[in-house]
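A.B. asks: predicted model and sequence below, questions to follow.
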Amino acid sequence: MSTRLTRDPSGWLTHTFDWQSIESRSCDVKMRNTTAATCLWEKAKERSDEVAIYFDDGSQLTYGQLAREVHVVAGALRGLGLEVGDRVSAQLPNWREFVSINLACCALGLVFNPIIPIYRGAELGFILRDAGTKVLFIPEEYRGLNYVETIRALRGNLPALEHVIVVRPASGVAALKQLGATGLETFLSARTDKSSIYPEVSPDHVKLLMYTSGTTGQPKGVLHTHNTLNRVVDNILALRQLGPADVMFMASPVTHVTGYSACEMPLTTEVKAAIMERWDKARAVDFIERTRSTFSVGATPFLHELVQECSQRANRLPTMKHFACGGAAVPPELIRQAHRVFEHCRCFRVYGSTEVPLVSQGVTERSLEELAATTDGRIFNYEVRVVSSEGAVLGHGQEGELLVRGPAMMVGYTDAESTRASLTDDGFFLTGDLGYVTEAGDVVITGRKKDLIIRGGENISAKEIEDVLHTHELIQEAAVVSMPHPRLGEGIAAYIKLSDPTRPVSLGDVAAHIESNGLARQKTPERIEFIEEFPRTASGKIRKDLLRQDIRTKLAGTGS
């Protein structure tokens, strides 16, 4: 396979593969060659009154309603003078407005950049600068965070940002204007362009920019096209044989690659979606029952709490068929327990990332419960190569780094050098994850080369936290590692060497320092261990494997 970099209309260099050069191709690389917006226009014309998406506040969107909303948003965006390839960001909860904004960008050939709502000053400023965002959609306030104030503080360092649109504002028009923002209703009512003629958008152009934590401390901007994202959805449907009778229950943030799929699956396929604003186990059970949802993809805590709630209610969720679980570590006993509680639902582990979504699709057969509990699932429509630290290809059952390629993988990062460094010459993505492949074709993840902590399904860069800790006057050196967490899979532990042992820092001091530097609260260490000297390799690198082992031993000894 030959790999080359080409410049996308967005301005970024993306990698292109010649799949036809593979003599014995093991992947189905057939692409839909369409966009979600094109699919929406067709469905709105053919079945306007049919429900596409349910929301847990009791509202719903039919294809006709959605098409009308998208036309309005697209007209308002076009009135700003945006051109194909320009970037629009949205830092929103799981609200219906997110769906319309995403599809309006899709119709206009804009690059849509969803931003996880927990991100604050430091992360948000980097993302908006790196993306070159021209238009930003935010709530005014949500879950105690004031987004308008955050943007006002950052705006002087965001030269590309021209418009800030506030969704569901609490303040009046004058107050928002004073803050340099516009309410969504004001923005939409002022539109003068009511044309329903849209530019011709290539399905191979970049449509989604999504940031994921990197090992260097700065997030990496992952680029996907209309075709790669459609292929992600098609992989799910092909293996699990889903169709018009199925409804995807989604409680993950729509700003995450997992949750985002629920916004477009009802358009490019016959499957409907049921989107929950924020996770609540009791509301989740009620919502699944009301919408007769049949499958879901979610983080480990969701499955754990769903099992708890259903067990207490003696509710076996009879409509559910599949629950794919990933992000945080999945205890094998949780899978077994779920199968005892649910009537029909098969639960299983899956493996993937923003760069290579859903490399494995789980194990759905009822007779293979142990494989579902002890492996990360059947590899589907991806090629996986396992290599040693020297680059030698390893056989079945041998542990090494996983290299992955397939038609649903990203087309690169916003940084061209990162794109080049992440790929082999023949187009495999270096995942940084350690594991092995069984003879049956199941993948098992055993660890990570990347210095990442996966907390409740969210990637957190250890280095990013360390860089902030090193700015504290009382901390000489710090090392951040993952530790077992009963609910989130992994928590954050900080090993600290003090500048002066007689002047210790408390967990509260560390939390205040993290917050004052603009990091999200989720990046605050939950435990501190003081250390006189770090264990190191011969080259001087800190032995984080020993620190992880140490914290596991200590937690096991305390019963935490």
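C.D. replies: It's in.
A.B. asks: contacts, neighbours, all on C-alpha from now
C.D. replies: OK.
A.B. asks: strands along the stretch 151-300 of the chain, start to end?
C.D. replies: In the stretch 151-300 of the chain, the segments counted as strands under DSSP state E, counting those that start in this stretch are 163-167, 182-183, 206-212, 220-225, 247-250, 272-275, 295-299.
A.B. asks: so who does the residue lying closest to T228 once chain neighbours are set aside touch?
C.D. replies: Once flanking residues are discounted, T228 sits nearest to A408: 4.4 Å by C-alpha to C-alpha, 6 or more residues apart in numbering. Residues near A408 by C-alpha atoms under 8 Å, 6 or more residues apart in numbering: N227, T228, L229, N230, R231, V232, V356, P357.
A.B. asks: and these, which is closest to F295?
C.D. replies: Ranked by distance to F295 (C-alpha to C-alpha), the contacts of A408 are led by V232 at 15.7 Å.
A.B. asks: about what we covered before: I'd assumed the residue nearest to T228 was in a strand, is it?
C.D. replies: No: under DSSP: H, G, I helix; E, B strand; the rest coil, A408 falls outside any strand and is assigned coil.
A.B. asks: surely A511 meets I528?
C.D. replies: No: in this structure, A511 is not within contact of I528 by C-alpha atoms under 8 Å, at 10.9 Å.
A.B. asks: I figured E458 hits A329, correct?
C.D. replies: No: proximity of E458 to A329 does not meet the contact threshold set by C-alpha under 8 Å, at 11.9 Å.
A.B. asks: neighbour count for those two, which is higher?
C.D. replies: When neighbours are counted by other C-alpha atoms under 10 Å, E458 and A329 differ, and A329 comes out ahead with 23 against 19.
A.B. asks: show me what contacts the more buried one?
C.D. replies: If a contact means C-alpha under 8 Å, 6+ apart, then A329 has T300, G489, E490 as its contacts.
A.B. asks: quick one: which of those residues is nearest to A131?
C.D. replies: The shortest separation between A131 and any of the contacts of A329 is 29.3 Å, and it belongs to E490 (by C-alpha to C-alpha).
A.B. asks: quick check, that closest one in a helix?
C.D. replies: No: inclusion of E490 in a helix is not indicated when three-state DSSP is applied; the result is strand.
A.B. asks: take the one below as the second:
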Amino acid sequence: SIDNIVDLIKNEPITFIDSVSTVIYDILFNATDLGKLNRLICGGDKIQPDLLKKADKRGIPLYNCYGLTEAVPCSYTPQAYFEQHNHMTAAIKPMEGIEMRIINHGKVITTSNIQGSIEVKGPVIFKEYLFNSEKTKSSFDDGWFITGDNGHYNYDHLLVIDGRESDKIIRGGENISSQAVEEKVKHCQNVKEVTILGIPDVRLGQRIGAFIALKDKNQPFNKQTLIDELNNRSVDKKFWPEKIWIVNSIPRTANGKVKKYILKQMVEGEK
């Protein structure tokens, strides 16, 4: 528990901690005495700017160390670069012996501020998914592992992680399928259609956001109504939306694909 971690930091000569954003958040916001702690390393998710600010305010540098289960930590934020940018950057470069690239529509991107899919190559990459040769084959692009994350190069040609390109929501280090959440919510009585989005959160990385169009707009409906119905249907709590937006309809392209960028703009407009 976080209380045990706080006690260890206070009573033991711990100088650095490497963990997911949730644990880092709890340390920075709950540990009054940081003891000998002088460095934090965060992996497994995109670091939110507010978390970097809190770390800087507490006087503890928070470095990004990017990797995946299939590609153990393969990149990092250089210390000199981190200092030059006043501890407010999570940009990364590959570790020695590792190659990283960005692919956009089949082309390798080398210029700044063009988003694409991040691929990694080197000795840290896993060999295969056990007993799943098809998934293994589809996860590689001519020897490059397809991470499933999007990113772009900044003007200094360091890589910035933008987030997952799949339907996964990474909440406190746990991958939650947005499609699985949609399946649970769409069967609620007054839900006409729904789409699920990962909402940025400084502590958990992301929270579950639901955009819902109602069958009957005159019938009372809010987050608690939704949670009560999901609870009565014994839906696992990890699939419960944490914030909802009631919309007239879900914006879609001509072929039915949800225009998630419009929904993201709606969220950003509330900040």
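C.D. replies: Ah, there it is. Nothing here was measured: the structure is a model prediction, and the numbers come from that model.
A.B. asks: re earlier: map the residue nearest to T228 of structure 1 across to structure 2 for me.
C.D. replies: By TM-score structural alignment, A408 of structure 1 lines up with V124 in structure 2.
A.B. asks: I'd like to know how far its match sits from E268 of structure 2.
C.D. replies: Using C-alpha to C-alpha, to the nearest Å, we find V124 of structure 2 at a distance of 36 Å from E268 of structure 2.
A.B. asks: and in structure 2, which of the contacts of A408 of structure 1 remain?
C.D. replies: Retained contacts for these in structure 2, judged by both residues aligned by TM-score structural alignment, their matches' C-alpha atoms under 8 Å, are V356, P357.
A.B. asks: if we can go back for a sec, how far away is the residue nearest to T228 of structure 1 from M250 of structure 1?
C.D. replies: Note on A408 of structure 1: its distance to M250 of structure 1, by C-alpha to C-alpha, is 20 Å.
A.B. asks: how about G395 of structure 1?
C.D. replies: Shown here: G395 of structure 1 relative to M250 of structure 1, a distance of 37 Å by C-alpha to C-alpha.
A.B. asks: residues contacting L229 of structure 1?
C.D. replies: A408 are the contacts of L229 of structure 1 under C-alpha under 8 Å, 6+ apart.
A.B. asks: let's go with 10 Å and repeat that
C.D. replies: Counting by C-alpha atoms under 10 Å, 6 or more residues apart in numbering, L229 of structure 1 makes contact with 31, 35-36, 203, 207-208, 257, 260-261, 264-265, 357, 407-410.
A.B. asks: just give me the closest of those to I165 of structure 1.
C.D. replies: Lowest distance from I165 of structure 1 to the contacts of L229 of structure 1 (C-alpha to C-alpha) belongs to L208, with 19.5 Å.
A.B. asks: of the contacts of L229 of structure 1, grab the buried ones for ChimeraX.
C.D. replies: To isolate the buried members of the contacts of L229 of structure 1 in ChimeraX, using 16 or more other C-alpha atoms under 10 Å:
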select :31,35,36,203,207,208,257,260,261,264,265,357,407,408,409,410
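A.B. asks: and the contacts of L229 of structure 1, which is closest to L128 of structure 1?
C.D. replies: Minimum distance to L128 of structure 1 across the contacts of L229 of structure 1 is 14.1 Å, recorded for L208 (C-alpha to C-alpha).
A.B. asks: to which residue of structure 2 is the closest one aligned?
C.D. replies: Here L208 of structure 1 stays unmatched in structure 2, going by TM-score structural alignment.
A.B. asks: and G395 and M250 of structure 1? Which one has more around it.
C.D. replies: The neighbour comparison of G395 of structure 1 against M250 (other C-alpha under 10 Å) goes to M250, with 29 against 15.
A.B. asks: where do the strands sit along the stretch 151-271 of structure 2?
C.D. replies: When secondary structure is read from DSSP E, counting those that start in this stretch, the stretch 151-271 of structure 2 shows strands at 159-164, 168-171, 174-177, 191-201, 205-214, 243-246.
A.B. asks: and those: which comes nearest L37 of structure 2?
C.D. replies: Comparing the strands of the stretch 151-271 of structure 2 by C-alpha to C-alpha, strand 205-214 comes nearest, at 22.6 Å.
A.B. asks: run a quick neighbour tally on T471 of structure 1.
C.D. replies: The local packing count at T471 of structure 1 equals 13, with neighbours defined by other C-alpha under 10 Å.
A.B. asks: do I have it right that it meets H513?
C.D. replies: Yes: judged on C-alpha atoms under 10 Å, T471 of structure 1 makes contact with H513 at a distance of 8.9 Å.
A.B. asks: can I get the strands of the stretch 151-271 of structure 2 in JSON lines including distance to L37 of structure 2?
C.D. replies: Converted to JSON lines, the strands of the stretch 151-271 of structure 2 look like this (distance: least, C-alpha to C-alpha, whole Å):
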{"stretch": "strand 159-164", "distance to L37 of structure 2": "26"}
{"stretch": "strand 168-171", "distance to L37 of structure 2": "26"}
{"stretch": "strand 174-177", "distance to L37 of structure 2": "26"}
{"stretch": "strand 191-201", "distance to L37 of structure 2": "24"}
{"stretch": "strand 205-214", "distance to L37 of structure 2": "23"}
{"stretch": "strand 243-246", "distance to L37 of structure 2": "35"}
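A.B. asks: most remote residue from the middle of structure 1, which is it?
C.D. replies: Relative to the average C-alpha location in structure 1, and by C-alpha atoms, centre = their mean, no residue lies farther out than T502, which sits at 42.7 Å.
A.B. asks: any idea what it aligns with in structure 2?
C.D. replies: That one, T502 of structure 1, aligns with N218 by TM-score structural alignment.
A.B. asks: for its match, give its distance to P13 of structure 2.
C.D. replies: With C-alpha to C-alpha as the criterion, N218 of structure 2 and P13 of structure 2 are 60 Å apart.
A.B. asks: likewise T195 of structure 2?
C.D. replies: Between T195 of structure 2 and P13 of structure 2 the distance is 47 Å, computed by C-alpha to C-alpha.
A.B. asks: which one of these two has more residues nearby?
C.D. replies: The neighbour count for T195 of structure 2 versus P13, taken as other C-alpha under 10 Å, is higher for T195 (21 against 11).
A.B. asks: give the closest residue to the aligned partner of the more buried one in structure 1 in space, chain neighbours not counted.
C.D. replies: With TM-score structural alignment as the criterion, T195 of structure 2 lines up with A479 in structure 1. Across the structure, with C-alpha to C-alpha, 6+ apart as the measure, the residue nearest A479 of structure 1 apart from its sequence neighbours is Y495 (5.1 Å).
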